[in-house]
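Engineer: Turn this into a model:
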Amino acid sequence: MPLPVRTVPTTPFEGQKPGTSGLRKRVVVFQQDRYTENFVQAIFTAMPAPGPRGATLVVGGDGRYFMTEAVQKIVRIGAANGVARFIIGQNGILSTPAASALIRSRQADGGIILTASHNPGGPQNDFGIKYNTRNGGPAPESVTDAIYEATCTISEYVEADLGAPIDLATIGTQSFDGLEVEVVDSVEDYVALTKSIFDLELIRSFCAANPKFTMLFDALNGVTGPYGRRIFVDELGFPESSLDQCTPLEDFGGSHPDPNLTYAHKLVERVASEKVALGAASDGDGDRNMVLSHDWFVTPSDSVALIAHHAAACIPYFKRNGINGLARSMPTSCAIDRVAAAKGLPVFEVPTGWKFFGNLMDAGRLSICGEESFGTGSDHIREKDGIWAVVAWLNIIAHVNQTTPGASVRSIMLDFFKAYGRNYFTRYDYEEVDADGAAKMMARLRALAAGEDGGLVGRSYSGYTVAKVDDFEYTDPVDQSVSSKQGLRIIFADSSRIIFRLSGTGSEGATVRIYIERYDPMQFELDTQAALKPLVHAALDISQLEAYTGRKDPTVIT
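Structural biologist: All right, here's what the predicted structure looks like:
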């Protein structure tokens, strides 16, 4: 006998348009009667053919407040829409990269990931829901547009009566009429994948021979704590003291789980005071990373370029498969472009959003990529992967030390700069600014880019002359889809760049991001902010940001 299903009349909610990483709102918004149900039903309505009937879906999230309640809603609504099998992380826990890996390894039809990524959690903070397709990556715009359309026209949703909530704590399969729910170890499949990619034996041998090499991994009370323990302690042999804040908490311990110099200040302070050789952090859902040492901070732009430089020589996955191409998001520094040129590899510049990398990976054209927003990854999955990046650094350090004993994060980066020069890079974030003011600022910049009021080309600011201005537009080389208005770029005569974007990752207001970059072929150890100060002044002068937003100082500088 099939499960009993009830139909619930409903009406649309405004503003349920998924951004680059799904729908993110305050928890209290998702807790409104029918709000979460509407969006989940819209996902099933818009699922690519053949749709939800008979499908297998992976479900899990970063452990934030409201997650387990949302899992139960998804199972009930999914069962009523004909989903045949759910694969769920134990206690609902799955990092975003682990969910992508599970979708791919189990050949699932997609997955629903419950996260607001690096945003704060807890009853008064953020929650999020995003849909990943069967390649394991975030849904493309054609699918998110269909989801949004469904939210605008929804008149009812359906849910099955399972008799009792799903037991999320017990590993194993629970069977219902026409439905199976498998609860899996949240970490096991991901660890197996990691062991197939990296030379863990080389890392273990290096650490055993160099007991003074210390590591500190800070999960920021997010989802990667259990993953870090299994890999860094159980597999690689680092002591338990190498871990900090590695218990996932619903509110991330009241902190902001964003791995940057501002929000991961505890890690930064400990790495400096304890002279740690490799410090690392990940964000709430595990797809971002930060790497540093007691005497060097590795920018995300430099990190992906450095990994691309070394990967084929020391990481088994790339030794086996080769490197098909490299890519970066448009605002990310051009350091990886220099690696691609030196190695004769194609390089792609895409809009912000990991789904743009996924198309290239599926077409066999891309192997390693990154975003300046602390996201790094490869074609082993279709999401950025924080733990992957940290293990890649360990693999590279161990490899370089075979020929250069005593090589450190600092010395490895300086050797890289000697080969390629240095792209000094910073990002200024102005979070939760007035959305109307930010939109007016961007409209003015776009008008200047179009040549109004004399335009910007030929003008000089802080000694830099504008050579080109455009609003970045991307034509996907695989499916020919076009993404426009992806960021206002100002390129100067010496190749320095200033980029302005409005970000869609916040839950309230607007976030203005300003990206600033300058290439130096000779000087590698300048203070980044000092090196870029004239361009920062130029950016503020050109944008008139304070006049439009009322904000004088950025929330975060990275």
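Engineer: Please make it C-alpha for all contacts and neighbour counts, starting now.
Structural biologist: Noted.
Engineer: Which SSE is immediately downstream of the helix or strand hosting residue 546?
Structural biologist: When elements are defined using DSSP states H and E, residue 546 is found to belong to helix 545-549. Moving toward the C-terminus from helix 545-549, the next helix or strand (DSSP H and E) is strand 556-557.
Engineer: From the contact counts, what lies against that next one?
Structural biologist: strand 422-433 (3 or more CA pairs under 8 Å, 6 or more residues apart in numbering; DSSP states H and E).
Engineer: now for the strand it packs on, which elements pack on it?
Structural biologist: Secondary-structure packing of strand 422-433 (3+ CA pairs under 8 Å, 6+ apart): strand 510-520, helix 528-543, strand 556-557.
Engineer: Now show me the structure for the sequence below, then we'll compare the two:
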Amino acid sequence: MSERAGTPAQESDLIDVTALVAAYYALKPDVSIPAQRVAFGTSGHRGSSLNTAFNENHIAATTQAIVEYRAEQGITGPLFIGADTHALSAPAYTTALEVLVANNVRVLVDEFDDYVPTPALSHAILAYNRAGHGDEADGIVVTPSHNPPMDGGFKYNPPHGGPADGDATSWIAARANELIAHGMRDVKMSEPSAVEAYDFRGAYVDDLENIIDMQAIKASGIRIGADPLGGASVGYWGAIRDRYELNLTVVNPKVDATWRFMTLDWDGKIRMDPSSPSAMASVLAHQHDYDILTGNDADADRHGIVTPDAGLMNPNHFLAVAIDYLYSHRDQWPAKAEIGKTLVSSSMIDRVAAALDRPLWEVPVGFKWFVPGLLDGSVAFGGEESAGASFVRFDGTVWTTDKDGILLALLAAEILAVTGKTPSQRYAELAEQFGAPAYARVDAAATPAQKAALGKLSGSDVAATMLAGEEIIAKLSHSPGNGAAIGGLKVVTENAWFAARPSGTEDVYKIYAESFKGAEHLAEVQREAKAIVDAAIA
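Structural biologist: Prediction:
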């Protein structure tokens, strides 16, 4: 934790936007260097132009690879494209258009030249494909999500509307790196003309009444504060207020590629993470000015919920409350619709699911795993501990297959409007009923070889039979929901669990842990978890 965490950014913390954009065009990657290759993580290719990790050749080659991928898959419909407010998003967006147009792809861009949140793009893809045009649409979101201002990001969403799966991203990344290695000679580029307009904002905002009880929020008159944190939702919150006549204030409508108005995150960096108390410190200053106060990250796929009585809610706590409320207040949802959670999300969700008599669908880390269930309605809610979630409409049909931070922020307002209780007050009731778990994530040092070993572990590699004084009842290397590999390990007891996963960017592995027996027991779980993992990967 940096000693400056939660304090206002200073001039020395700010990026040089001119230098950042200049480097985007000037620096050319060498794909023989791993750090300069196109590499898709859980949400696209990310990096900084200053490190030659996100540059014009990367984006041109990746877009060309997407063109070839969609042709191979028989995707002949339009491609929706949008971008967030990061400094590198605008040049990357232009590069992508130059390639798409040169390849004769039908491209739909925002009608008002506005920023496009990730959920609005997912919504657009699904709306087009649901209408039955005889072809299928897909999309590109230019965003590194909540990453610091120096980063850029580029994500492909196929016709299912959600994040591309590993097969697709591996193919696209490999082809992009091949194109770069061959001197970009097979990449087509031209002036970005001949694009079509689409009203992302209007289509999304007008449809909200089919998934959120906007009339209840309006009738309640509750005071809502929405802070876009300088991100792509900045134009959406005002439109939502006006369309549904809500008592809503856009707390900070500023957009600045340096994010000079932010407070520093836990490590002293500017990061637009609405689930971080440090990053949200300036928002929390308004905690008592509103009945519900919310924040979104740069592409609005994450949410932060602030209440007058408790401040910023832990994301796990809000997920539990959201699930409890939705499955009790959505009468048209299928009786067998499952509750989706990632395996590092709180076991409070398991206990809420059991009380609701609803099946739980536990999957590995990454929102992409929820896509099939949300698409066919077999999973009515999918959420992950990093403050990302989406759910289905009142009638049980798909809304988005990507995370929707705007939607979850509005749900917090609906919960208060309908129940008269803030989400944090409702969580206190759940904790009284089921117990109050202590949850934390810590990092442990690991060599590349040890990280590789961790990613390949199976439950049988764990010799331990006890964890922090309790019998181990499960040792998981594959998720119970869909059988997919965890890429690590999860160990479970009656009242506690831990999961260990290798970091994709640092020489550490992450230990997620939770205990329903208090903070001291959690610390014991963490200590023993490290010993168990270290022994298994030695």
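Engineer: Would you format the helices and strands packed on strand 422-433 of structure 1 as a markdown table with distance to residue 12 of structure 1 and mean neighbour count included?
Structural biologist: As requested, these are arranged in a markdown table below (distance: least, CA to CA, whole Å; neighbours: other CA atoms under 10 Å):
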| stretch | distance to residue 12 of structure 1 | mean neighbour count |
| --- | --- | --- |
| strand 510-520 | 24 | 22 |
| helix 528-543 | 37 | 16 |
| strand 556-557 | 36 | 16 |
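Engineer: Present the ones you listed as TSV; the columns should include distance to residue 75 of structure 1.
Structural biologist: Formatted as TSV, these follow (distance: least, CA to CA, whole Å):
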stretch	distance to residue 75 of structure 1
strand 510-520	33
helix 528-543	47
strand 556-557	38
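Engineer: Which one of these lies nearest to residue 451 of structure 1?
Structural biologist: Closest approach to residue 451 of structure 1 among these is made by helix 528-543 (13.9 Å; CA to CA).
Engineer: Contacts for the closest one, please.
Structural biologist: Contact with helix 528-543 of structure 1 is made by 424-426, 441, 445, 461-464, 498, 514, 516-518, 546, as judged by CA atoms under 8 Å, 6 or more residues apart in numbering.
Engineer: go on, stretch 171-189 of structure 2?
Structural biologist: The contact list for stretch 171-189 of structure 2 (CA under 8 Å, 6+ apart) reads 29-31, 37-40, 57-58, 60-66, 69, 98-103.
Engineer: who does the helix holding residue 546 of structure 1 touch, helix- and strand-wise?
Structural biologist: Under the contact definition 3+ CA pairs under 8 Å, 6+ apart, helix 545-549 of structure 1 sits against helix 435-449.
Engineer: what's the angle from the helix it packs on to strand 510-520?
Structural biologist: 40 degrees (axes from the mean of the first three to the mean of the last three CA atoms, to 10 degrees).
Engineer: what ranges do the helices span in the stretch 101-250 of structure 1?
Structural biologist: 141-153, 188-197, 200-209, 225-228 (DSSP state H, counting those that start in this stretch).
Engineer: What span of structure 2 is the last one aligned with?
Structural biologist: If I follow you right, that is helix 225-228 of structure 1. Per the alignment by TM-score structural alignment, helix 225-228 of structure 1 matches residues 234-237 in structure 2.
Engineer: Give me the mean distance between the matching stretch and structure 1.
Structural biologist: Here the mean offset of stretch 234-237 of structure 2 against structure 1 after fitting is 2.0 Å, by mean CA distance after the TM-score superposition for structure 1.
Engineer: How far does that stretch sit from its chain's centre?
Structural biologist: 18 Å (CA atoms, centre = their mean, to the nearest Å).
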